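**Student:** below are the sequence and a predicted model; questions follow.
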Amino acid sequence: MSKKQPSILVVNDDGITAPGIKVLIEEMQKLGQVTVVAPEGPQSGTGHAITIGKPLRIDRVYIYPDVEMYKCSGTPVDCVKLAVNQVFKGRKPDICVSGINHGLNSSINVLYSGTMSAAVEGAIEAIPSIGFSYDDLETDADFSNCRPYVRSIAKQVLAKGLAKGTLLNVNFPKTDRINGIKICRQADAKWAEEFDERKDPNNRSYYWLTGVFQLRDRGEDTDVWALQNDYVSIVPVQFDMTAHHAIPDLNSWEFEIQ
């Protein structure tokens, strides 16, 4: 009797026709049975947004041979929710992989990322999940160096699983030669936002968000350091946002209720 192939859910935030998802699909087909549920258009920067107050649509599409694919009118998180509840009918896939995102999701970017939020939603559903991102925003980005690492990391997760409430944030440097993999912590950094004010034909102001990435962390155990030194960074991420270390201090406060 042949061994049953793992079931693999593929999602992203760049849209169902993005080059990065094609690469991820091709690599996952080497590991198991692939099902794709992805936004019908770009959804970058949507974070963990879900659609409330208007209907969601999910439609079967035929883009790549031998792949069950659906486009979704909602966000990346909507895609995972619909995949679990409507496509898989409550049966959980063996793994959820998101990406490959065009652009890094290292450091603080993990909070804004639709790619990572889709993976987080997979983890909330108790599905071992990974978000993949690559340091290249171009539509003709060359993912060749990413491919063996994508496959190897997913293979390890399928074989060994992940701790409860944990998922992986994987980022690839843009380089001719990757030096290997580093298990990292998230770097301490933030965006210093600026808004470019312009005027429309009616002389009303509108704004384009711009900003500068400010790295406040010089540690050599961070995802930013790893990427700057041509390593693949893997950061284990959790969706429990409790600051456990702050609880003892807060318990020492005296609240005066009048």
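**Tutor:** In hand now; what should we look at? Numbering: from 1, shown residues only.
**Student:** going by C-alpha atoms from here, please, whenever you check contacts or count neighbours.
**Tutor:** Fine.
**Student:** residues touching Cys146, list them.
**Tutor:** By C-alpha atoms under 8 Å, 6 or more residues apart in numbering, the contact set of Cys146 is Tyr134, Phe172.
**Student:** helices of the stretch 51-200 of the chain, start to end?
**Tutor:** Assigned helices in the stretch 51-200 of the chain, in chain order: 76-82, 114-124, 147-160 (criterion: DSSP state H, counting those that start in this stretch).
**Student:** turn the ones you listed into TSV, columns for mean neighbour count and distance to Ile25.
**Tutor:** Output for those, formatted as TSV (neighbours: other C-alpha atoms under 10 Å; distance: least, C-alpha to C-alpha, whole Å):
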stretch	mean neighbour count	distance to Ile25
helix 76-82	26	16
helix 114-124	29	15
helix 147-160	15	10
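**Student:** turn the ones you listed into JSON lines, including distance to Val11.
**Tutor:** Listed next are the helices of the stretch 51-200 of the chain as JSON lines, based on distance: least, C-alpha to C-alpha, whole Å:
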{"stretch": "helix 76-82", "distance to Val11": "7"}
{"stretch": "helix 114-124", "distance to Val11": "7"}
{"stretch": "helix 147-160", "distance to Val11": "14"}
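**Student:** quick one: closest of those helices to Asn169.
**Tutor:** Closest approach to Asn169 among the helices of the stretch 51-200 of the chain (C-alpha to C-alpha): helix 114-124, 7.1 Å.
**Student:** what is the closest one packed up against?
**Tutor:** Counting contacts by 3 or more C-alpha pairs under 8 Å, 6 or more residues apart in numbering; DSSP states H and E, helix 114-124 packs against helix 76-82, strand 95-102, strand 129-134, strand 166-172.
**Student:** for the residue lying closest to Gln33 once chain neighbours are set aside, list the residues it contacts.
**Tutor:** Excluding its sequence neighbours, the residue lying closest to Gln33 (C-alpha to C-alpha, 6 or more residues apart in numbering) is Ser7, at 4.9 Å. Neighbouring residues of Ser7 by C-alpha under 8 Å, 6+ apart: Gly32, Gln33, Val34, Thr35, Pro93, Asp94, Ile95.
**Student:** take a look at this one as well, against the first:
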Amino acid sequence: MKEKKPLILVSNDDGILAKGLKELVSFVRPYGDVVVIAPDSPQSGMGCAISASVPIHYREIHKEEGLAFYSCSGTPADCVKLAKNIILDRDPDLLVSGINHGDNSGVNVHYSGTVGAAKEGCISGIPSLAFSLCNHDEDADFSETKGYIQQFVELALSEGLPDWTCLNVNFPYESGYKGIKVCEQATGRWINELEPCPRMGDLNYYWLSGNFRPHELNNGKSDYTALKNGFVAVTPITVDITARNYIDKLSSLLQREK
């Protein structure tokens, strides 16, 4: 009997036409059968959102031996749900999301549709990796990411990942990466987040923009710092967001109120 190749599911949040998606597909194709299902339009900033109030649909774009492309009307998380429940005939061995055109380090993980797809895969029990390049250019050069991405793919396929854990991988803007650093997620806040647009009639319009101000207590161990110093930053993240260090204190405070 012919041994089945690993099944690799690919998604993103920049949409089915994004260069980063096409590059990622070419990087992972040597490792198995690849099925791509990505939003039919850009879905940046959608996080883990799902289309709870409207139906979604998908369309086959291209299919050949070992490779298929589908577009989906929904969010990145919708794409993963649709793939797992409707399109695929078996569970994927790996999910890869990206390559995002832009930084998804720090608190950006909570907004990122690229990471949202990986989290959805993680919730579904699929080893999942999210990849982002700190460059918003539509024609960004992803060539230097190839060897690193393949290293992470080989690791995930051979060793798996812990339950409820996925990897968030960010590549610096400048080429000449200095290596990989396993990092904590940077904490911090966005400041000056809204930029006024010209008024339209009686309404005020704003673009989301802003600058990220990292928290000084990251002690140089964060993904933000690693990227600034030219390293590929990989952060293991979990879908369990319980603040365990506050459980006992909160229980004590609530008992005191009785």
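**Tutor:** Perfect, thanks for sending it. Note that the structure is predicted; figures quoted are calculated from it, not measured.
**Student:** thinking again about what came up before, His48 of the first structure is nearest to which of the helices and strands packed on helix 114-124 of the first structure?
**Tutor:** Set against His48 of the first structure and scored by C-alpha to C-alpha, these come closest in helix 76-82, at 6.2 Å.
**Student:** would you map the strands across the second structure?
**Tutor:** Taking DSSP state E as the criterion, the second structure carries its strands at 7-11, 33-39, 58-64, 67-72, 94-101, 128-133, 165-171, 180-182, 188-191, 194-196, 206-208, 211-214, 232-238.
**Student:** so what does the second one touch, helix or strand wise?
**Tutor:** In this case it means strand 33-39 of the second structure. strand 7-11, helix 19-28, strand 67-72, helix 76-82.
**Student:** most tightly packed of those?
**Tutor:** Mean neighbour count (mean count of other C-alpha atoms under 10 Å) peaks for strand 7-11 among those, with a mean of 28.
**Student:** OK, contacts around the nearest residue to Val182 of the second structure once chain neighbours are set aside?
**Tutor:** Nearest residue to Val182 of the second structure, sequence neighbours excluded (C-alpha to C-alpha, 6+ apart): Val234, at 5.0 Å. Counting by C-alpha under 8 Å, 6+ apart, Val234 of the second structure makes contact with Leu167, Asn168, Val169, Asn170, Ile180, Lys181, Val182, Cys183, Asp223.
**Student:** aligned to the fourth one, what sits in the first structure?
**Tutor:** Using TM-score structural alignment as the criterion, the counterpart of Asn170 of the second structure in the first structure is Asn171.
**Student:** tell me which residues touch the closest residue to that match other than its chain neighbours, please.
**Tutor:** Of all residues not flanking Asn171 of the first structure in the chain, Ser133 sits nearest, at 4.8 Å (C-alpha to C-alpha, 6+ apart). The neighbourhood of Ser133 of the first structure, defined by C-alpha under 8 Å, 6+ apart, consists of Gly99, Ile100, Asn101, His102, Gly103, Leu104, Asn105, Thr115, Val170, Asn171, Phe172.
**Student:** which one of the strands of the second structure lies nearest to Ala83 of the second structure?
**Tutor:** Among the strands of the second structure, strand 33-39 comes nearest to Ala83 of the second structure, with 7.0 Å by C-alpha to C-alpha.
**Student:** average distance between that closest one and the first structure?
**Tutor:** When the first structure is superposed, strand 33-39 of the second structure averages 0.4 Å from its matched positions, counting by mean C-alpha distance after the TM-score superposition for the first structure.
**Student:** could you measure from Val11 of the first structure over to Lys182 of the first structure?
**Tutor:** 24 Å (C-alpha to C-alpha, to the nearest Å).
**Student:** which residues does Ile180 of the second structure contact?
**Tutor:** Contacts of Ile180 of the second structure by C-alpha under 8 Å, 6+ apart are Phe231, Val232, Ala233, Val234.
**Student:** meant to ask about Thr75 of the second structure, not that
**Tutor:** With C-alpha under 8 Å, 6+ apart, Thr75 of the second structure has these contacts: Asp13, Pro39, Gln43, Met46, Ala49, Ile50, Ser51, Gly113.
**Student:** can we see that at 7 Å?
**Tutor:** Taking C-alpha atoms under 7 Å, 6 or more residues apart in numbering, we find Thr75 of the second structure in contact with Pro39, Gln43, Met46, Ala49, Ile50, Ser51.
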